[in-house]
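Chemist: prediction below, plus the sequence it came from.
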Amino acid sequence: MNILILGSGGREHAFAWKISQSPLCDQLFVAPGNAGTAAVATNLPFSYNDFASLRNAVLEHKVELVIVGPEEPLVNGVVDFFEADSELQHIKLIGPNQAGAQLEGSKDFSKNFMEKHGIPTAASRTFTADQYEEGLAYIAQHSLPVVLKADGLAAGKGVIIAEKQEDANQALKEMLLDGKFGGAGNKVVIEQFLKGIELSVFVLTDGENYKILPEAKDYKRIGENDTGLNTGGMGAVSPVLFADANFLKKVEEKVVKPTLSGLKADGIKYVGFIFIGLMNVKGEPFVIEYNVRMGDPETEVVLPRIQSDFAMLMAATAKGILNEYELVISPQVAVTTVVVAGGYPGDYEKGKVITGSQKIEDVYLYHAGTTFNANTEVVTNGGRVMALTGVANSLENAVRKSQHAAQTVQFEGKYFRRDIGMDLIRYND
């Protein structure tokens, strides 16, 4: 089977690494890929939002399965694009159609969906620019802290947690009136702040059947002890100690099953991943958000724990026979530390030569923002540069492996958090 992965980050390198091990995979392509995917697949030089080039590549390389990594092409309708083209209709895709992608593409849609189908979530209201004064009045009578979310895709930066009323008022003005997030902020969801411990649960569905993949906890803020600006993710851990069998059973019954039955009831054929961002509030799960793809860097701790053939898992999903597939999960602990460019998540420089990666042993190294320079040296090409995953029988050893690898990789301006997983070690104590 010829397989194409869309995307260029650590998630896509992890997908490519796992799929390349399968006897089911004949040829593997990644568009546009990075320096890491180039070692296990053929990179194709076009953007994942360039549907015309995607069409040509799929037909030229006789691709039978397309796995969509990022959310953007899904929200932009890549699945619908394939379904509407007579020459592409037979090709299978892992990812929902545009209707299903609204779960991530519109916070307002997802909140309405949860309320309609009885899925536990924070109380909220949505406001447009015409309702700006109403929004201010809502904030004035709301308990603090309060959460404001841009309705559309805002590259992970569209969520503001305001501790003070004046901060919330300012955020609402910037989103609705000043266009801080462009079209993504045409609507703003204002919701209650949930106090608890955050984690993510990942579901894979073929539209009828589903499998729950290993859960993970990620670390969003740039600074240690969860301080500073939000990022795309500075590290992740799987499994999550506080998510015991009893809690995960509640997640399945109160969130996963109602979500899948709700999609069916609403006439949405959903094939692919559902990333459920959860808050554990005194042992009860509340949904913070849905994503319609795997998380990054969570994928870099979830995939090393999946012992089954991942390409066969993808093929079973695409064919609608996921119930025939046995998912085997390792009991070991995986921890990933993300090394980032100096200045990230603000302005940062690219093109810094990366060294030291050849010295790394017994750790999975996933490239994210990397490429090759004119001398074919691996150089930085993004804010998040690499994810380094340690797997061990204990959380402490997995942390040690991951952190040592993060110290070993070198490039000018490198930064990483040194406390990934440490909160869970303290939680365990």
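Modeler: Happy to help now that I have it.
Chemist: from now on I want contacts and neighbour counts done on CA atoms only, so please keep to that.
Modeler: Noted.
Chemist: can you give the distance of stretch 70-82 from its chain's centre?
Modeler: On the basis of Cα atoms, centre = their mean, to the nearest Å, stretch 70-82 is displaced by 16 Å from the centre of the chain it belongs to.
Chemist: buried sites along it?
Modeler: Going by neighbour count (16 or more other Cα atoms under 10 Å), the buried part of stretch 70-82 is 70-79, 81-82.
Chemist: so V63 touches I3, yeah?
Modeler: Yes: V63 lies in contact with I3 (Cα atoms under 8 Å); the separation is 5.6 Å.
Chemist: counting neighbours, what do you get for E104?
Modeler: Neighbour count for E104, taken as other Cα atoms under 10 Å: 24.
Chemist: wait, it touches Y290, no?
Modeler: Yes: using Cα under 8 Å, E104 makes contact with Y290 at a distance of 5.6 Å.
Chemist: joint contacts of these two?
Modeler: The contact sets of E104 and Y290 overlap at S110 (Cα atoms under 8 Å, 6 or more residues apart in numbering).
Chemist: alright, now check it against this:
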Amino acid sequence: MNILILGSGGRECAFAWKFAQSPKTEKLFIAPGNAGTEKYGTNIPLNVNDFDTIKTVVLSNNINIVIVGPEDPLVNGIHDYFLADDALKQIPVIGPRKFAAQLEGSKEFAKEFMFRHNIPTAKYQSFTKESIDQGYEFLDSLKPPYVLKADGLAAGKGVLIIADLEEAKEELEDMLNNEKFGAASAKVVIEEFLDGIEMSSFVLTDGDDYVIFPNAKDYKRIGEGDKGLNTGGMGAVSPVPFANKELLDKIEDLIIKPTIDGLKKDKIPYVGFVFIGLIMVNNEP
């Protein structure tokens, strides 16, 4: 089997490391890859959002399956691109279609989905440039600290947690009026702050059945001692020491099962990984 992994991060390096160990893997390509992935397969320099070039790579290397790591090409519709092309549509793509990818690509879409299917989440409201005054009023109604999230993808950097109300209002203005995170912050989700410890769950699904992967505790802040602004990730620990069977069962019953069932109820086909960012509040996910 010839495999193409799209992406250039640690996630894609982990994929390459594991796929390289499989006797079913004949040739392994990573695009664009990195210095780590080069040890396990052939790196191909390309832009993961250049679907026409990806098509050329897939056909010229007789690729049998494509695993998509980053969110960008999924949100931009790479799976739909394959399905719409007669030469590509028989090649499996591990990653959701464009509409389903909004679960990761739009904070508002994800929040609406969670509320619709009774999946525990913090209360919130969404605001645009036109409704910024209502955003200020919503901030006034909350207790500090204040959580502001760019609705779209911002490389893991679009979440701000701010202690001061006036600073939160200034940041809201900067996000909406001054495009602090570009198009990603054309809409901003403001959430109530939940005080707890974070962890992440990972689920692979074909839209009907699912497999739960080992959980992780990721560290996103840029500074020592878990301080400073968020990044796409500075490091992670897996498995999570405090995630006992009782907690993992709660996560599956309260969040994972309702998510997969919700996708079915909404008639949203989903093939690929579901990333679930969690916070434990009084040992409840």
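Modeler: Happy to help now that I have it. All values reported here derive from a predicted model rather than from experimental measurement.
Chemist: about what we covered before: and which of the buried residues of stretch 70-82 of structure 1 is nearest D130 of structure 1?
Modeler: Proximity of those to D130 of structure 1 (Cα to Cα) peaks at V75, which lies at 25.4 Å.
Chemist: what residue in structure 2 is paired with the closest one?
Modeler: For V75 of structure 1, the aligned residue in structure 2 is V75 (criterion: TM-score structural alignment).
Chemist: distance check, its match against K98 of structure 2.
Modeler: Going from V75 of structure 2 to K98 of structure 2 by Cα to Cα, to the nearest Å gives 5 Å.
Chemist: all helices for structure 2, in order.
Modeler: Ranges of helices in structure 2, per DSSP state H, are 10-19, 51-60, 71-75, 78-83, 102-105, 107-116, 132-141, 165-177, 245-251, 257-265.
Chemist: between these, which gets nearest to F275 of structure 2?
Modeler: F275 of structure 2 lies closest to helix 102-105 among the helices of structure 2, at 7.9 Å (Cα to Cα).
Chemist: show me what that closest one is packed up against.
Modeler: helix 71-75, helix 107-116 (3 or more Cα pairs under 8 Å, 6 or more residues apart in numbering; DSSP states H and E).
Chemist: which stretch among those comes nearest I255 of structure 2?
Modeler: helix 107-116 (8.9 Å).
Chemist: list the buried residues for that closest one?
Modeler: Those buried within helix 107-116 of structure 2 under the rule 16+ other Cα under 10 Å are 107-111, 113-114.
Chemist: list the helices and strands that helix packs on?
Modeler: Under the contact criterion of 3+ Cα pairs under 8 Å, 6+ apart, helix 107-116 of structure 2 touches helix 102-105.
Chemist: report how many residues lie close to the closest residue to E134 of structure 1 other than its chain neighbours.
Modeler: Excluding the flanking residues, the one nearest E134 of structure 1 by Cα to Cα, 6 or more residues apart in numbering is F127, at 7.7 Å. Using other Cα under 10 Å, F127 of structure 1 has 22 other residues around it.
Chemist: my read: P73 of structure 1 touches L54, true?
Modeler: No: taking contacts as Cα under 8 Å, P73 of structure 1 lies outside contact range of L54: 11.0 Å.
Chemist: shared neighbours of the two, anything?
Modeler: Counting by Cα under 8 Å, 6+ apart, the shared contacts of P73 of structure 1 and L54 are Y48.
Chemist: now for the closest residue to A216 of structure 2 other than its chain neighbours: which residues touch it?
Modeler: Excluding the flanking residues, the one nearest A216 of structure 2 by Cα to Cα, 6+ apart is S238, at 4.4 Å. S238 of structure 2 makes contact with 214-217 under the criterion Cα under 8 Å, 6+ apart.
Chemist: which among the residues you listed count as buried?
Modeler: Neighbour counting with 16+ other Cα under 10 Å marks 215-217 as buried within the contacts of S238 of structure 2.
Chemist: quick check, nearest of these to L142 of structure 2?
Modeler: Lowest distance from L142 of structure 2 to the buried ones among the contacts of S238 of structure 2 (Cα to Cα) belongs to K217, with 27.6 Å.
Chemist: for T37 of structure 1, give its distance to Y364 of structure 1.
Modeler: In terms of Cα to Cα, T37 of structure 1 sits 13 Å off from Y364 of structure 1.
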